[in-house]
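**Q** Attaching a predicted model along with its sequence, questions to come.
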Amino acid sequence: MIRVLVADDEPLIRAGIRMILDSADDIDVVAEAGDGREAVRNARETAVDVALLDIQMPVMDGLTALAELGRAAPRVRVLILTTFGERDNVLRALGHGGAGFLLKDSAPDELIHAVRAAAAGNAYLSPAATRHVADALASPTATARAEEATRRLDGLTARERDVLALLGEGLSNADTGRRLHMSEATVKTYVSRILTKLDCDNRVQAALLARDAGLHTGGV
């Protein structure tokens, strides 16, 4: 069972999210919070797998709470849920180690899918958020980022680059294993090694590096 914390300062929004998530047999909303500070406290004190954080909350906003959770409860995977799709918010969420970003007008099935993906250790970006990331990659600094990403990937073996390319496509460990004819445990070992070599805190950051470097699967 995936145990979820929902943090939003609007009770009706929390109730709606709870109703959607509780409709899934494998998801259980075990805690709620009306502000970021309460969310951090609940996540630290409750066995939570995934936290859904609104960006605009009183006392402590969602992005600040995300950074705090990285220190106080690093086991918790965090999805940022908001009505605001500005590029800077998306990039800040990913930079702070968020497992994904989706908008409040996302379809119920997308919300459930995002929670499952985060719980499985995978990154999730809504289509709208993906467009913002793509816009950022097309900015004037994209060339410099591409050069830096390429340099950092130079230390990877050919097989590690294959795994990273599929990670960049958002594939799960299981799907990556099927594509590369590896066991899921072997893929996990590769991912851990890749994160260490690239000095990345999570899969999302590694995936963005892969995209910056223009890494492709080459038909694997």
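**A** Structure received. Residues are numbered from 1 along each chain as shown.
**Q** all contacts plus neighbour counts: C-alpha atoms, from now on.
**A** Will do.
**Q** ok, which stretches of this structure are strands?
**A** 2-7, 27-33, 50-54, 77-82, 100-103, 124-125 (DSSP state E).
**Q** tell me the most buried of those strands?
**A** Using mean count of other C-alpha atoms under 10 Å, the stretch among those with the largest mean neighbour count is strand 50-54, at a mean of 28.
**Q** for the protein, longest helix please?
**A** helix 184-198 (DSSP state H).
**Q** Show residues contacting that helix.
**A** 152-153, 155-156, 160, 163-164, 173-174, 176-177, 201-203, 206 (C-alpha atoms under 8 Å, 6 or more residues apart in numbering).
**Q** Ok, stretch 2-17 next?
**A** With C-alpha under 8 Å, 6+ apart, stretch 2-17 has contacts from 18, 26-36, 39, 42-43, 47-54, 57-58, 116, 119.
**Q** Please compare the first structure with the one that follows:
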Amino acid sequence: MTQNAAPIRVLVVDDDAMVITGIRGILQAAEDIEVVGSASSGEEALEKVALHFPDVVLMDIRMPGIGGIEAIERLVNSVRPPKVVSLTSFDTDDYLFRALEAGAAGYLLKDIGPVALAEAIRKVHIGEPILSPRSMQQLISKVTTGQDQRLQREATELLADLTEKELEIAVLVAQGLSNQEIAEATFMSTATVKTHLNRINIKLDTSNRVHIAVIVERARMGNVGARIQGC
């Protein structure tokens, strides 16, 4: 964090006090993140958001009263909406898709590591959607299951416009790698990876890495030849 940059304000919502205590402890080590409050229910979350105006809300899914899904929907449609990330123990398709449909900017499982949690908050804060690797695969599987040949052909044609390096990065995105991990795998700087990702988004007419991953997986299902399979 630069000297004049304000910390990312985070509200933690969970009906387990031990979970809240644990997350507070984890995030205390991040100088650019500040936990401004906590809530144990959806109702309390709505009140605390109106009181503290957090940038990011970590929201449990299953809670008494107003559950996490409804709370997410209300928050993202509020006057000053925070970015909301589902942080849950449940990796079922139902909860994942309901959370994303409600407007969640991310879906993470509670077994996420401390460093990864802090990094996820930073990414969501700047507008980059975040999914746990398992959630990413669930979403891709749901989207690609039962797809027709037209979608496969369209995905293949889109990827044909990418350079070899851009295709390599797109495939790594589909594998769930972060920008830092892609940089290490391709021997590039993270800044260079971001530049390639911007070009990929322009060429594929996508807005984030989830959309890139879906196109790659659709193409894998079709007759795309060795170009993508060899990456």
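**A** Thanks, I have the structure now. The structure displayed is predicted, hence computed values, not measured ones.
**Q** In helices, which of the contacts of helix 184-198 of structure 1 appear?
**A** Per DSSP H, the subset of the contacts of helix 184-198 of structure 1 in helices is 152-153, 160, 163-164, 173-174, 176-177, 203, 206.
**Q** contacting residues for the spatially most central residue of structure 2?
**A** Taking C-alpha atoms, centre = their mean, the centroid of structure 2 lies closest to residue 130, which sits 0.9 Å from it. Contacts for residue 130 of structure 2 were tallied using C-alpha under 8 Å, 6+ apart; they are 105-108, 120, 123-124.
**Q** In structure 1, what sits opposite residue 120 of structure 2 in the alignment?
**A** Applying TM-score structural alignment, one finds that residue 120 of structure 2 aligns to residue 117 in structure 1.
**Q** Correct me if wrong: that match contacts residue 125.
**A** No - using C-alpha atoms under 8 Å, residue 117 of structure 1 is not in contact with residue 125; the gap is 10.2 Å.
**Q** Mind checking the strands of structure 1 for the one nearest to residue 135 of structure 1?
**A** strand 124-125 (14.0 Å; C-alpha to C-alpha).
**Q** ok, and what's touching that closest one?
**A** By C-alpha under 8 Å, 6+ apart, strand 124-125 of structure 1 touches 99-102, 114, 117-118, 170.
**Q** Would you format those as a markdown table with distance to residue 145 of structure 1 included?
**A** Listed next are the contacts of strand 124-125 of structure 1 as a markdown table, based on distance: C-alpha to C-alpha, whole Å:
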| residue | distance to residue 145 of structure 1 |
| --- | --- |
| 99 | 21 |
| 100 | 21 |
| 101 | 22 |
| 102 | 24 |
| 114 | 27 |
| 117 | 27 |
| 118 | 26 |
| 170 | 20 |
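**Q** what about residue 215 of structure 2, how many neighbours?
**A** When neighbours are defined as other C-alpha atoms under 10 Å, residue 215 of structure 2 has 26 of them.
**Q** and it, how far is that from residue 228 of structure 2?
**A** 12 Å (C-alpha to C-alpha, to the nearest Å).
**Q** Enumerate the positions of stretch 189-209 of structure 1 that are buried.
**A** Of the residues in stretch 189-209 of structure 1, those buried by neighbour count under the rule 16 or more other C-alpha atoms under 10 Å are 190-191, 194-195, 198, 200-209.
**Q** which one of the residues you listed sits closest to residue 146 of structure 1?
**A** residue 209 (8.1 Å).
**Q** any idea how far the closest one is from residue 184 of structure 1?
**A** For residue 209 of structure 1, the distance to residue 184 of structure 1 - C-alpha to C-alpha - is 22 Å.
**Q** Return the closest of the contacts of residue 130 of structure 2 with respect to residue 94 of structure 2.
**A** Looking across the contacts of residue 130 of structure 2 and measuring by C-alpha to C-alpha, the closest to residue 94 of structure 2 is residue 107, at 12.2 Å.
**Q** Just give the nearest non-adjacent residue to the aligned partner of that closest one in structure 1, would you?
**A** Aligned by TM-score structural alignment, residue 107 of structure 2 pairs with residue 100 of structure 1. The shortest distance from residue 100 of structure 1 to any non-neighbouring residue, by C-alpha to C-alpha, 6 or more residues apart in numbering, is to residue 124 (4.4 Å).
**Q** Count the residues that sit near residue 49 of structure 2.
**A** Residue 49 of structure 2 has 24 nearby residues by other C-alpha under 10 Å.
**Q** same thing with residue 31 of structure 2?
**A** Residue 31 of structure 2, neighbours per other C-alpha under 10 Å, totals 10.
**Q** any idea how far it lies from residue 130 of structure 2?
**A** With C-alpha to C-alpha as the criterion, residue 31 of structure 2 and residue 130 of structure 2 are 21 Å apart.
**Q** Next: residue 140 of structure 2.
**A** 14 Å.
**Q** now residue 64 of structure 2
**A** 26 Å.
**Q** again, but for residue 61 of structure 2
**A** On the measure of C-alpha to C-alpha, residue 61 of structure 2 and residue 130 of structure 2 end up 16 Å apart.
**Q** What of residue 137 of structure 2?
**A** 13 Å.
**Q** and if you look at residue 158 of structure 2?
**A** 24 Å.
**Q** can you check residue 155 of structure 2 too?
**A** Distance from residue 155 of structure 2 to residue 130 of structure 2, by C-alpha to C-alpha: 22 Å.
**Q** can you check residue 189 of structure 2 too?
**A** For residue 189 of structure 2 relative to residue 130 of structure 2 (C-alpha to C-alpha), the value is 21 Å.
**Q** what two of the ones in helices among the contacts of helix 184-198 of structure 1 have the greatest distance between them?
**A** Every pair of these checked by C-alpha to C-alpha; the farthest is 152 and 174, at 25.6 Å.
**Q** Pull out the buried members of the contacts of helix 184-198 of structure 1.
**A** Looking at the contacts of helix 184-198 of structure 1 with 16+ other C-alpha under 10 Å, the buried ones turn out to be 152-153, 160, 163-164, 173-174, 176-177, 201-203, 206.
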